[in-house]
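>>> Using only what follows, build the 3D model:
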Amino acid sequence: MKTVDDAVWFKSSYSNGNGNCVEVAYLGDAVAMRDSKQHGTGPVLTNTAEGWRSFIASVANGEFGEL
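The predicted model follows:
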């Protein structure tokens, strides 16, 4: 399995370039997330791939309110 040190980070295609974005990296069976303003100096959250899919589905279904 890849580690965070091996991660290839990307931003959403919806990013508007203002620096307020989340970056995501796929690590095999896990997904890592970080604040793009930190560029590797801040904390990294990881979750299982299934947990990530569930989170994205919840956001898409509006379960966290209006964004």
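>>> Please count neighbours and contacts with C-alpha atoms only from this point.
Fine.
>>> Assess the claim that residue 15 and residue 21 are in contact.
Yes. Using C-alpha atoms under 8 Å, residue 15 is in contact with residue 21, at 6.4 Å.
>>> Those two: who's more crowded?
Between residue 15 and residue 21, counting by other C-alpha atoms under 10 Å, residue 21 is the more crowded of the two (17 against 12).
>>> how about this one, so we can line them up?
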Amino acid sequence: MTEQNDLAHDEDGWFVSSFTNGNASCVQVKFTGQGTVLVRDSKDRAASPIIGMPSTGWASLLNGINGKSA
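I've put the predicted structure just below:
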């Protein structure tokens, strides 16, 4: 994972999980279409650093959170 501060903080394509139920304490995710997944804090989108990772890393992260092996 690398911090991507130089990536544009545009609003196109970002989403939050439907499981957040309006909770302000969540992250936003964006799939770039180039094999990279971007993640940022939803509370301060303009100043939040953007973390970028390969889509395979994103899948591993989600599997780890859900207690599944890769």
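>>> With residue 7 of structure 2 as the reference, measure out to the counterpart of residue 40 of structure 1 in structure 2.
Here residue 40 of structure 1 is matched to residue 46 in structure 2, going by TM-score structural alignment. Counting by C-alpha to C-alpha, to the nearest Å, the gap from residue 46 of structure 2 to residue 7 of structure 2 is 11 Å.
>>> Check residue 14 of structure 2 too.
Residue 14 of structure 2 is 13 Å from residue 7 of structure 2, by C-alpha to C-alpha.
>>> got the contact list for residue 31 of structure 1?
24, 25, 46, 47, 48, 49, 52 (C-alpha atoms under 8 Å, 6 or more residues apart in numbering).
>>> How about the secondary structure of it?
What DSSP: H, G, I helix; E, B strand; the rest coil gives for residue 31 of structure 1 is strand.
>>> next one: residue 50 of structure 1
Residue 50 of structure 1 - assigned by three-state DSSP - is helix.
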